[in-house]
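**Student:** Pasting the sequence and the predicted coordinates here, then a few questions.
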Amino acid sequence: LSCKASGFNIKDYYMNWVKQRPEQGLEWIGWIDPANGYTKYDPKFQAKATITADTSSNTAYLQMSSLTSEDSAVYYCARPIYYGNGYYFDYWGQGTTLTVSA
């Protein structure tokens, strides 16, 4: 899955990926610092997801392995900003629907 950002340089932000299944809440998958390639994942997705980025094309990527129906969802990239006392996502990608058929 890919997310080409527009209007900002991804190497200036930690780029996050978020999962949303129908009628369920958002699940944070992890983030990458495109400036150095450092990544951090929710333990639930540690063995499932791989996040990469290409600063030359200003694009973040999410690769999912060993797909099952539980992976069927809409996946969003998101950019965080710090405001007040915490981080918030102020930019969301258009979302990519992944459907895993049985």
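**Tutor:** Nice, I can see it. Numbers count the residues shown, from 1 in each chain.
**Student:** only C-alpha atoms for contact and neighbour calcs from this point on.
**Tutor:** Will do.
**Student:** and the next element down the chain from the lengthiest strand in the chain?
**Tutor:** Criterion DSSP state E: the longest strand present in the chain is strand 73-83. Once the chain leaves strand 73-83, the next helix or strand it forms, by DSSP states H and E, is strand 86-92.
**Student:** Tell me which other helices or strands that next one touches.
**Tutor:** If contacts are counted by 3 or more C-alpha pairs under 8 Å, 6 or more residues apart in numbering; DSSP states H and E, strand 86-92 sits against strand 73-83.
**Student:** helix or strand for Thr52, which one?
**Tutor:** Using DSSP H and E, Thr52 sits within strand 49-54.
**Student:** Residues in contact with the very next helix or strand once past that strand: which ones?
**Tutor:** Remark: after strand 49-54, the chain's next helix or strand is strand 59-64, criterion DSSP H and E. Outside strand 59-64, the residues that touch it by C-alpha atoms under 8 Å, 6 or more residues apart in numbering are 1-5, 10, 15, 17, 48-54, 77.
**Student:** buried sites along strand 59-64?
**Tutor:** Applying a neighbour-count criterion of 16 or more other C-alpha atoms under 10 Å, one finds 59-62 buried in strand 59-64.
**Student:** Structure two is appended below for comparative analysis:
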Amino acid sequence: MGINLECVQSEVQLVQSGAEIKKPGESVKLSCKTSGFTFTSVYMYWIRQAPGKGLVWVGRIDPEDGSTIYSQSFKDRISITTDNSISTAYLLRVEDTAVYYCARDTVRDNNVYPISTWGQCRIVAYTNSVLF
């Protein structure tokens, strides 16, 4: 898996850890470490792309108060949380093979939330094989 995408806007950075391979039924916790902006001032998003499919919005969290909104397709299968002390967003209980992206918005003005910065891709693959 040679995909590596990192988008940086000026000093703003969103960095995700590396790829993971899991067995079916196992869960994974994805992290998105941020820097260069006030973490609690913007919404954080998770977006995914399954093999051969387009981008799908998974959900978002407001780090300021912890409120979340999930896509209907994922709401019973995932959980988005943050640790504001280390400016990090998490996506828990991922159960599907896909490329997962974290992203943040730019401003909260007039109910428009344009996504401005994307994190590195985080690949999660589920396989029946046992890796050593």
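**Tutor:** Happy to help now that I have it. None of these values were measured; they are calculated from a predicted model.
**Student:** Need the buried residues of strand 59-64 of structure 1 in CSV (columns: distance to Gly93 of structure 1).
**Tutor:** As requested, these are arranged in CSV below (distance: C-alpha to C-alpha, whole Å):
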residue, distance to Gly93 of structure 1
Thr59, 11
Ala60, 10
Tyr61, 12
Leu62, 13
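**Student:** List just the nearest of those to Phe89 of structure 1.
**Tutor:** Ala60 (15.5 Å; C-alpha to C-alpha).
**Student:** Counterpart of that closest one over in structure 2?
**Tutor:** By TM-score structural alignment, Ala60 of structure 1 lines up with Ala89 in structure 2.
**Student:** any idea how far that match lies from Asn128 of structure 2?
**Tutor:** Using C-alpha to C-alpha, to the nearest Å, Ala89 of structure 2 is found at 29 Å from Asn128 of structure 2.
**Student:** try Ser79 of structure 2
**Tutor:** According to C-alpha to C-alpha, Ser79 of structure 2 and Asn128 of structure 2 sit 24 Å apart.
**Student:** Those two: who's more crowded?
**Tutor:** Neighbour totals were compared for Ser79 of structure 2 and Asn128, and Ser79 leads with 20 against 9 (other C-alpha atoms under 10 Å).
**Student:** residues contacting that one?
**Tutor:** Neighbour list for Ser79 of structure 2: 91-93 [criterion: C-alpha under 8 Å, 6+ apart].
**Student:** any chance of the residues you listed in JSON lines, plus distance to Gly66 of structure 2?
**Tutor:** Formatted as JSON lines, the contacts of Ser79 of structure 2 follow (distance: C-alpha to C-alpha, whole Å):
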{"residue": "Leu91", "distance to Gly66 of structure 2": "13"}
{"residue": "Leu92", "distance to Gly66 of structure 2": "15"}
{"residue": "Arg93", "distance to Gly66 of structure 2": "18"}
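**Student:** closest to Gly119 of structure 2 among those residues?
**Tutor:** Gly119 of structure 2 lies nearest to Leu91 out of these, by C-alpha to C-alpha, at 13.2 Å.
**Student:** Quickly note the distance from the aligned partner of Asn36 of structure 1 in structure 2 to Tyr43 of structure 2.
**Tutor:** Taking TM-score structural alignment, Asn36 of structure 1 has Asp65 as its aligned residue in structure 2. According to C-alpha to C-alpha, Asp65 of structure 2 and Tyr43 of structure 2 sit 10 Å apart.
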